[in-house]
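In: The following block contains a protein sequence and its predicted model.
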Amino acid sequence: MLALFIAFLIAAQVPQGPPPPPQPVLAPRAAAPFDPTGYWASAVTEDWQWRFVTPAKGDFIAVPLNTEGDKLAKAWDPDADVRNGNQCKPFGAAAIFRLPTRVHITWVDDSTLKMDFDLGTQSRTVYFDKSKPLGERTWQGHAIGQWIDVPPPQPPRGGTADDPSARRGAAPEAGGRGAARNQIGGLKIVTTNIRAQYLRMNGVPVSEKAVVTDYIDRVPGPDGAEWLIVKTIVDDPTYMSQPYITSSQFKREPDASKWNPTPCELLPRVNQAAPLGR
């Protein structure tokens, strides 16, 4: 015991080196675990009857509407939307990633992303600065972004985050974050301050109190393809009994040759009326 005590005292007297210097704080653009920029096209592999067309009035299957939401969905009047200048209600932050659209993502500056959507000609600005003040309510709302699940820096091993040889992955699935996510970190976007809008083209309501949270991952697919997997959670205490969760896929395109901005117009409508309710 005496020998152990003496060894402890000797070790305690050994001068300790200075603490490691703090890691520099990188701007969000420099800290990005993956490159989200470029042109991305929606790949609709499920729920086409609610995404490629305007569903029949009263078709809100799988949407957890409460009594008030149910009532409003059944009372949808598309002509009134046109008269009141609300044609863009189905193209807001709650629904835009589920539509058959393309999205063009760019950096405005080192702390701000911009997402342009050609269907409905929508734009969402994503601020990484949480102190950014709210403006007026818009269809795309006030979006705050942050990188999440980013592993600590590792010593260089001959590859980079954007080098396919440095990553592994499988073809993306519709499960969203967790099922087909990358292993390098993701982008979380929380959107508030939206205008009252629609979750689907046929008037499924979303209130201005809703919070829309998007989780975006970039994953490699077969044949060198690159995908964005977008998990969207719409939490609306006014019209929903629980959050509504979807997962959407976007395939990277090489250029803007297929970019086709269009106005806010309803997709082709299902002619027959659906049974009201679920």
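Out: In hand now; what should we look at?
In: Please make it C-alpha for all contacts and neighbour counts, starting now.
Out: Noted.
In: Near Gly159, how many other residues are there?
Out: For Gly159, the tally of surrounding residues (other CA atoms under 10 Å) stands at 11.
In: Is it within a helix or a strand, and which one?
Out: For Gly159, there is no enclosing helix or strand under DSSP states H and E.
In: likewise Tyr215?
Out: strand 211-220.
In: Which elements pack onto that strand?
Out: strand 186-192, strand 226-235 (3 or more CA pairs under 8 Å, 6 or more residues apart in numbering; DSSP states H and E).
In: so can I have JSON lines of those strands showing mean neighbour count?
Out: Shown next, in JSON lines, are the helices and strands packed on strand 211-220 (neighbours: other CA atoms under 10 Å):
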{"stretch": "strand 186-192", "mean neighbour count": "21"}
{"stretch": "strand 226-235", "mean neighbour count": "23"}
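In: Now render those strands as JSON lines, adding distance to Ile216.
Out: Formatted as JSON lines, the helices and strands packed on strand 211-220 follow (distance: least, CA to CA, whole Å):
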{"stretch": "strand 186-192", "distance to Ile216": "5"}
{"stretch": "strand 226-235", "distance to Ile216": "5"}
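In: next up, a second structure to put side by side with the first:
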Amino acid sequence: MTLHKMKHRTLAIAATLFWLSVPPAIQAQRGGGRGGPLPAAKARAPIDLTGYWTAVITEDWHTRMLTAPKGDFGSGPPGAIVNPNSGPIGVGSNPSLQGNIPYNVTGAQAAMKWDPAKDEAEGNPCKAYGAPGIMRLPTHLQITWQDDNTLKIEADYGTQSRLIHFGPPPAGLESSGQGYSAASWTSMGGRGIVERAGSLKIVTTHLKPGYYWKNGMPYSGNAVLTEYFRTMKLPDGSTWI
């Protein structure tokens, strides 16, 4: 997903984000010299993600801006597109083949059984607003520090909030729509003429079952969401992730 920042900066949050992997030997940690306590996550942040951001939809438009029909795995309704080499897309034992979500047969068949009326009757109308789904929707985000070791991401689409913790989940944690997000910084530079930079890795577990897309593309309670955030500044002065 691509986002535009409302504070005279621009941000893009993409489904796949480009970032630099830095060997542990050259990852910089600020303060807390050898043997000392590790500074709080806010103090050692190599990039600034705080502010207000708005989505700029540049891919998968019809599944993100609209509610795609049941069985649309990213290429239109089943059979709507014909591949000259393989025939109609979205049909056969695994209708997700050649789609944008690589389900196995069981997962694809579960997606084909989506029943929005059943979700509504069971009190589950917001299954597309869990962490794996909300970051792909046309939303506005506000990112702030809740405390020195916790980032907060608030999305106005579905009125959802995610807490990003710099630490492992506690024992006995129950599943929820936004799950438990554990974060870590990767830092580099910051010495001499090398500007400090880096990225944020977020791994979210303990999720309730939900939908990647609003047309019932399911994920289970065993799903693990891994995200990488890295800022990029363009010549026009805009900043992207």
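Out: Okay, I see it. Remember, predicted model here, so these are calculated numbers, not experimental data.
In: Average separation of the strand holding Tyr215 of the first structure from the aligned part of the second structure, please.
Out: Mean deviation of strand 211-220 of the first structure relative to the second structure after superposition (mean CA distance after the TM-score superposition for the first structure): 0.7 Å.
In: so where in the second structure does that strand end up aligned?
Out: Aligned using TM-score structural alignment, strand 211-220 of the first structure spans residues 224-233 in the second structure.
In: gap between the two ends of that stretch?
Out: 30 Å (CA to CA, to the nearest Å).
In: now do stretch 39-52 of the second structure
Out: Stretch 39-52 of the second structure: ends 26 Å apart by CA to CA.
In: Ala183 of the second structure touches Phe166, doesn't it?
Out: Yes: if you go by CA atoms under 8 Å, Ala183 of the second structure and Phe166 touch, sitting 4.8 Å apart.
In: okay, the two: which has more neighbours?
Out: The residue with more neighbours, out of Ala183 of the second structure and Phe166, is Ala183; 23 against 19, by other CA under 10 Å.
In: contacting residues for that one?
Out: Ile164, His165, Phe166, Gly167, Leu200, Lys201, Ile202, Val203 (CA atoms under 8 Å, 6 or more residues apart in numbering).
In: Determine which two of those residues are furthest apart.
Out: The most widely separated members of the contacts of Ala183 of the second structure are Gly167 and Leu200, with 13.2 Å between them, by CA to CA.
In: in the match of strand 211-220 of the first structure, what counts as buried?
Out: By neighbour count, with 16 or more other CA atoms under 10 Å as the criterion, the buried positions of stretch 224-233 of the second structure are Val224, Glu227, Tyr228, Phe229, Arg230, Thr231, Met232.
In: how close does Ile10 of the first structure get to Leu2 of the first structure?
Out: Applying CA to CA, the value for Ile10 of the first structure to Leu2 of the first structure is 12 Å.
In: Between the two, which has more neighbouring residues?
Out: Neighbour count, other CA under 10 Å: between Ile10 of the first structure and Leu2, Ile10 has more, with 10 against 7.
In: hang on, the more buried one in a helix?
Out: Yes: the assignment for Ile10 of the first structure by DSSP: H, G, I helix; E, B strand; the rest coil puts it in a helix.
In: Can you state the residues of the second structure onto which stretch 232-241 of the first structure aligns?
Out: By TM-score structural alignment, stretch 232-241 of the first structure lines up with nothing in the second structure.
In: do the same with stretch 34-54 of the first structure
Out: The aligned range for stretch 34-54 of the first structure is 47-67, by TM-score structural alignment.
In: And that stretch, end to end?
Out: End-to-end for stretch 47-67 of the second structure, by CA to CA: 34 Å.
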